[in-house]
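J.: my questions concern the predicted model and sequence given below.
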Amino acid sequence: MTRRPGWRACCCTRSWRSPTRRSGPSGTPPGSRKCVSSPPVGAEGDPGEGTGIHVPFAGKLRPGVFLARPNRFLCRVLLDGPPGTPMGDPVEAHLPDPGRLKELLVPGRRVRVEAAPNPNRRTPWTLRLVESPHRSDRPDREDWISLDTTLPNRLVAQGLKEGLLEEFAGWELVRAEVTRGGSRFDFLLARDVDSGEVDRRELDPRKVDPGEVVSGDAASRDELLLEVKSVTLVEEGLALFPDAVTARGRRHLEELTEIVQEGGHAAVLFVAQREDVREIRAAAAIDPAFARALEKAIQAGVRVLGRRCRVDPQGVELLGPVPAGPG
């Protein structure tokens, strides 16, 4: 069977299916059966759990050892030399995760860095991966954690565009980066209630690209604001967010709660950038105000969802859902 460019495999029909084909209410194309062959989510990452939502790294990652973190966005790394040669000189690497990461960035821990596309950049490397402190029981595999806080948004955007996230079946992506109230949220989704055609500008002419026409009556469309949170802290399979006090994250929850209380729709999706995760909870011991805001959001009707990732030096794949909730 020949794969067509841009298409994905369906495990039920044994055929290739277009990711842009409109889905039915259950998230599957009309007339087709829902895929049921994937095993349940497990902490060890079942091979069948892959979603096909994958972001590769632009270049080959170079191995190294973490040395120090002079500030939030800068690390010093000792690069590995070619086999049989001594370690190279220490280099500076940009860190795309401003979180505390104190349990991950420990001197001597193995890391992977990527060369900057611009050779004249002040930091010639970017720190992409760090080895998990919790080694797998499987000796044939390495456990890596992604340290790029923008990567979950890229994974979710890909999943939304291709209709691969069952949590949002029936919703379509309108745009990313939407301002509501005093905050900017990651994604605006919409779904049709009635049929018909409408210029998307009628939904909100300030926020949407002009000229896009979609099905649905503007007065009969629901909108949903989606905020994505990157998670790296894990304790014995329990992923915790945040790893430091976050006033911005608390404000997001409070504003999403107000939107739902006024009759709107909102969701928070926590994405753990590692595989050794059973569930995701608010880190009440670190940020009790965030934990209280999350509990109030759930009570108001904000959807709180979780996913985890499979990470290796080639890229990051979004895996299936995991439970998420208050601390």
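T.: Alright, I've got the coordinates. Residues are numbered from 1 along each chain as shown.
J.: from now on I want contacts and neighbour counts done on CA atoms only, so please keep to that.
T.: OK.
J.: hang on, residue 167 is in a helix, isn't it?
T.: Yes. Under DSSP: H, G, I helix; E, B strand; the rest coil, residue 167 sits within a helix.
J.: try this one side by side with the last:
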Amino acid sequence: MLFTPPLTPATLIARYKRFLFDAILEDGTAITGSCPNTGSMRGLTAPGSRIWLSEHDSPTRKYRHMLEMVEADGTTVGINTGMPNRLAEEAILNGRIPELGGYSTIRREQKYGRNSRIDFLLSEPGRPDAYVEVKNVHFMREQGLAEFPDTATKRGAKHLEELGDAAEAGYRSVMLYLIQRDDCERMRICDDLDPVYALAFQRAMARGVEAYAVKCTVSPAQISVSGTVKMDEWRPAVL
């Protein structure tokens, strides 16, 4: 996916109230913008960090600038939680995720489960439908190892349970972790920050749910899925 025009560089002053940030543009202008990530963004909000912003001129928008990327650990990290589904769809259609190849129809936001919507429903005559849930990943504590989640997520555990239900009903069920950074070669479930999610993941795998992780090439000019990464074997959480 190309950014047209390319993103605008700035320096982060603070991210606050989950939805907002203050920054200084390269020309010295102080701005307030919107943050399209309501999560903890653990490790990505240090004051003084180099960031990149998209600009929007719509009169219906309160803030012109939106935070898209942060420089951390020597690499550029995408933080926009609206991006993973777009990147995943592009990658599936272009054959960049071999595990999800061979489907002629892809539908977004289909109802399923307990009053939920699945991110993608893949269909192909003669094959079971594939339910695909996408999760945004950008947390890293150990070099080269991405982790999810970076905070407790009841909603995430619910999604795993619903994917397990679909798998037991005879459908293909897939959890796709999309890492918006290119410096990770492995991914693990972060059981110390959310042991409940870790146990839900273990149960889902036992019920037939598949899990894959892909990383992205990230720059102020473009972002795209670059390949799969190995998922570490799940280890028991300490409860």
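T.: Right, received. Where do you want to start? It should be emphasised that the depicted structure is a prediction, and the values quoted were computed from it without experimental measurement.
J.: just give the TM-score of the two.
T.: After superposition, the two chains reach a TM-score (TM-score structural alignment, normalised by the length of the second structure) of 0.92; 232 aligned residues with a C-alpha RMSD of 1.5 Å.
J.: residue 120 of the second structure matches what in the first structure?
T.: Mapped onto the first structure by TM-score structural alignment, residue 120 of the second structure lines up with residue 187.
J.: how much space is there between its match and residue 253 of the first structure?
T.: Residue 187 of the first structure sits at a distance of 15 Å from residue 253 of the first structure (criterion: C-alpha to C-alpha, to the nearest Å).
J.: pull out the buried residues from stretch 191-204 of the second structure.
T.: For stretch 191-204 of the second structure, the neighbour count (16 or more other C-alpha atoms under 10 Å) marks 191-202, 204 as buried.
J.: residues in the first structure aligned with the strand or helix carrying residue 162 of the second structure?
T.: Residue 162 of the second structure is part of helix 154-168, with elements assigned from DSSP states H and E. Residues 247-261 of the first structure are where helix 154-168 of the second structure lands when matched by TM-score structural alignment.
J.: the matching stretch vs the second structure, average offset?
T.: Average distance between stretch 247-261 of the first structure and its aligned residues in the second structure, after superposition and using mean C-alpha distance after the TM-score superposition for the first structure, equals 0.8 Å.
J.: could the buried residues of stretch 191-204 of the second structure be laid out in a markdown table, adding secondary structure and distance to residue 145 of the second structure?
T.: Output for these, formatted as a markdown table (DSSP: H, G, I helix; E, B strand; the rest coil; distance: C-alpha to C-alpha, whole Å):
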| residue | secondary structure | distance to residue 145 of the second structure |
| --- | --- | --- |
| 191 | coil | 14 |
| 192 | coil | 15 |
| 193 | coil | 15 |
| 194 | coil | 17 |
| 195 | helix | 18 |
| 196 | helix | 21 |
| 197 | helix | 18 |
| 198 | helix | 16 |
| 199 | helix | 20 |
| 200 | helix | 21 |
| 201 | helix | 18 |
| 202 | helix | 19 |
| 204 | helix | 22 |
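J.: just to revisit the earlier point, I'd like the distance from the match of helix 154-168 of the second structure to the chain centre, please.
T.: Put simply, stretch 247-261 of the first structure sits 19 Å off its chain's centre (C-alpha atoms, centre = their mean, to the nearest Å).
J.: what's the answer for stretch 126-139 of the second structure, then?
T.: Taking mean C-alpha positions (C-alpha atoms, centre = their mean), stretch 126-139 of the second structure and its chain are 11 Å apart.
J.: now stretch 181-193 of the first structure
T.: With C-alpha atoms, centre = their mean, you get 17 Å for stretch 181-193 of the first structure.
J.: residue 24 of the second structure: helix or strand, and which one exactly?
T.: strand 20-25.
J.: what's the average distance of that strand to the first structure?
T.: Here the mean offset of strand 20-25 of the second structure against the first structure after fitting is 0.9 Å, by mean C-alpha distance after the TM-score superposition for the first structure.
J.: list the contacts of the aligned partner of residue 191 of the second structure in the first structure.
T.: In the first structure, the residue matched to residue 191 of the second structure (TM-score structural alignment) is residue 284. Contact analysis of residue 284 of the first structure by C-alpha atoms under 8 Å, 6 or more residues apart in numbering lists 290, 291, 292, 327.
J.: does residue 128 of the second structure touch residue 173 like I think?
T.: No. Contact status for residue 128 of the second structure versus residue 173: not in contact, 9.8 Å apart, counting by C-alpha atoms under 8 Å.
J.: in space, not sequence, find me the middle residue of the second structure.
T.: residue 136 (1.3 Å; C-alpha atoms, centre = their mean).
J.: residues contacting that residue?
T.: 81, 84, 177, 178, 179, 180.
J.: right, and the third one touches residue 216 too?
T.: No. Here residue 177 of the second structure lies out of contact with residue 216, judged by C-alpha under 8 Å, at a distance of 11.0 Å.
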